[in-house]
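**Student:** Just the structure for this:
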Amino acid sequence: MNETVNAQLSAAATLADLPYFSYQVSPETISEEVADEFQRHPELPGVLVVAGDRVIGMISKVKFFERMSQQFGRDLYLPRPIKLIPEIAAPQVLPLVLMARTPVEEAVEQALSRPPAFVYEPVVVRKGKQLVLVDMRVILIAQAQVLSKKNLFIQQQHLHTQQLLEKLKVEKERNQDYAKRLESELTRTQQMNEALEQQERSVREQAERIAQLNQRFISISQVLSQRGQKAFQETFMGVNQITRHTAEVYRLSERLKQDVEIIDQATHQIAEITRQVKHLAVQAGLIASRSGQQMAGFDFISEAINKLANQVVFANQQVEEMANHFRHHIREVVQSTASGEKIARSLLNQVEDTQQAIQELQALLDTEEATTEYEAMPTAAVA
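**Tutor:** Down below sits the predicted model:
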């Protein structure tokens, strides 16, 4: 028998944690023996009447003495077996039998659900194979302790909840601050993403321009290559032609030199003939003044003059022939010079075309560099 209620009951206490009484009798036990036991142990809440492991009935001490206090009760029931007492033989309400693992609050709820006259009757508790009695007063005290524990726990939980709410409030404010920062970061990230997208678009556009420019470079390079090859070929051909014409000019110059030498010789001959003619003329004059003396000398002079005249005619013919050669050679030189001038002009045109193509390429490069610098300004500003 355990009579003391444990003051350290937890909020989840069961009937197994409560004091109990194991007073049991058989159905044949004389009621007077039970009365004596109640007298000796006033703390007993009642008695169990069992046969083997089967409960025949239960009667509380209160109901027992109420039955004995009735008229003729003691004379009628005390000397007889306890099974004859109406509360055992034909009970109005069966005893409340609960398992030991039943929580205290549930046991109180079931006990208070009994009829008012039986609310405070002891509760039969099955602990394994053992049957014991638990006083309803003990169960109520245990419920009070459990409720006190629960109230204390609730207060602690409430205090803890308040603390948690305070912490939650602080965390909420912190989270709001974080949310604001996160929103700011998201906005900044979005702006950076937009800037990156704009830069990506700009890079793609620049890549497209570069691809187009490369294509144009290839086309211009092909044109320049074709023009350059053609210009070089024509230049080589022109140089060869100029070389040939130069050689021709040298050849003509040599021939002119020779003709000039011949002319010089003819000129010397004419000068010599002229001197001799003058001399003969002087002699002829002298002879003429002496015409009356000797005529034979005049004939000799006349013959000499005729020879000189023939020589002058021949020299003049040679000079005229040289002049004709000069005119012919001069025409050849003029034609060679004109051909060289034409070739030079053709080379000059080719060089000008090449220079114009190079200028177009340079202008295209300058335009592309200016466009690239202009487009790079917003990107640098964003960065």
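**Student:** hey, let's count contacts and neighbours off CA atoms from now on
**Tutor:** OK.
**Student:** longest helix in this structure, by residue count?
**Tutor:** helix 136-289 (DSSP state H).
**Student:** Mind giving me the packing neighbours of that helix?
**Tutor:** Under the contact definition 3 or more Cα pairs under 8 Å, 6 or more residues apart in numbering; DSSP states H and E, helix 136-289 sits against helix 104-112, helix 296-382.
**Student:** Out of those, indicate the one that is most buried.
**Tutor:** Ranked by mean neighbour count, those are led by helix 104-112 with a mean of 18 (mean count of other Cα atoms under 10 Å).
**Student:** any idea which helix or strand comes after that helix?
**Tutor:** Following helix 104-112 in sequence order, the next helix or strand is strand 123-127 (DSSP states H and E).
**Student:** Other residues contacting that following strand?
**Tutor:** Strand 123-127 has contacts (Cα atoms under 8 Å, 6 or more residues apart in numbering) with 15-16, 95-100, 111, 131-136.
**Student:** Now show me the structure for the sequence below, then we'll compare the two:
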Amino acid sequence: MLSSNATHLNPNSTIAQLETHQYQVDADTLGEVVSTEFKNHPDLPGVIVKEGEAVLGVISRRKFLEQMSQPYSIELYLRRPIRVLLEVMETDTLTLKEDSAINEAVKRALNRPLDLLYEPIIVQRKDQSLELLELHNLLLAQSKIFAQVNKIINQQKEEARQYAENLKQEQAKVREYTRQLEQEQLEAQRRNQVLEMQRAKLSRQANAISELNDRFVQLGELLSKEGKETFAQMLSSVEAISDSTARIINIGEGFKEELEVVNSATQLIERVSQQVRNLSIQVALAANRPGSGAQGQMSGLSRITTEIGNLGSKTSEATTEVNQIAYRFKGQIEDLTSAAAESEEVARSLVRRSQQTQQALDELERLLNEHREEDTAVDYVQDENTAEQEASNV
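**Tutor:** Here you go, the predicted model:
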């Protein structure tokens, strides 16, 4: 009987998948029965000889035919039980379990003595049944496995070659990517250097701007303080000028009144002088009348008249001179009064401008305070932006 579970073989295949033979005979079976079986089944590798459930041994086709070729062997063994032939033959049967790997079975089979090298192998099934496996089938299965392994190896070699080719291409791509990455890194380093230089420059500019802002704030504060004090003093001075100008105007007004008094006095002097002249004329007329007093009186009267005339002339001259002086003094007083009025107007304009300047200084102080607050807010925003940039870089 033939048993075969042959399927696709692989390096992990077992002898259970190989073709086996189930020919078994009892030890009392005649030798000619076994000989006839061998003749009828040329592929039969041997026969298992049992006595009950015990296995006495295995007689291979090769050993059986060799023994039968000896003189008198046919008469001695064919008509006698097979156990007689088994007792004469020296056999050492190799028994393997069906889950033994094919490669392992080949190793154990080839490790047998040379005269037993081609003897069939007993395969023990899981149900404890016994079958014969021919070494030829075992070696053929191993060759198939080797062929498949070789095919797998060739496929793997081809795959490895293809993989190596792909790997070379990928390595070339990687080298190109690496070169591009190095260029990008160099470019990034250059940009970073430029950015660092720009950052350092901006930092210096920011420090300079900060210093200028500080100086500007200090100057603004100083200007505000000094300006307030200066304009306060200027306001005081302007007020003093205004008061002085008012006093000058008042003095000018007093001068005008005095000039009017002087003018009145000169008019009086002029009237007196006129009266004196009239009197001297009357005295002269009286003195020169015919039949008047003594000669001496006439002479004294004449001198008096002369003196009065001289006095009148001098008084008239003095009056004229006083009038001229008073006229000139009056013009000067008018000029002084006009200048004082203009000075008062200028002073009032200065007061108005001082007030506007004071308002401008107050506005400047307010702007300085706002500038401080904006600087504080900008510093805070810059700190926040710097922190966010550092977190992003990280």
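**Student:** Reformat the helices and strands packed on helix 136-289 of structure 1 into a markdown table and put distance to Pro91 of structure 1 next to each item.
**Tutor:** Below are those laid out as a markdown table (distance: least, Cα to Cα, whole Å):
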| stretch | distance to Pro91 of structure 1 |
| --- | --- |
| helix 104-112 | 17 |
| helix 296-382 | 96 |
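**Student:** wait, which of the ones you listed is closest to Met192 of structure 1?
**Tutor:** With Cα to Cα as the measure, helix 296-382 is the member of these nearest Met192 of structure 1 (8.4 Å).
**Student:** Report the distance from the closest one to the chain centre.
**Tutor:** 70 Å (Cα atoms, centre = their mean, to the nearest Å).
**Student:** Mind listing what's buried along stretch 211-225 of structure 1?
**Tutor:** Leu213, Phe217, Ile220, Ser221, Leu224 (16 or more other Cα atoms under 10 Å).
**Student:** now swap in stretch 55-71 of structure 1 and tell me
**Tutor:** Buried residues in stretch 55-71 of structure 1 (16+ other Cα under 10 Å): Val55, Ile56, Gly57, Met58, Ile59, Ser60, Lys61, Lys63, Phe64, Arg67, Met68.
**Student:** quick one: contacts for the counterpart of Val104 of structure 1 in structure 2?
**Tutor:** Val104 of structure 1 maps onto Ile102 in structure 2, with residues paired by TM-score structural alignment. By Cα under 8 Å, 6+ apart, the contact set of Ile102 of structure 2 is Pro11, Asn12, Ser13, Thr14, Ile15, Leu138, Ala141, Gln142.
**Student:** Quick check: the last one touching Asn103?
**Tutor:** Think Gln142 of structure 2. Yes: between Gln142 of structure 2 and Asn103 a contact is recorded at 6.6 Å, counting by Cα atoms under 8 Å.
**Student:** closest one to Thr187 of structure 1 among the helices and strands packed on helix 136-289 of structure 1?
**Tutor:** Of all those, helix 296-382 sits nearest to Thr187 of structure 1, with 14.8 Å by Cα to Cα.
**Student:** other SSEs contacting the closest one?
**Tutor:** Secondary-structure packing of helix 296-382 of structure 1 (3+ Cα pairs under 8 Å, 6+ apart): helix 136-289.
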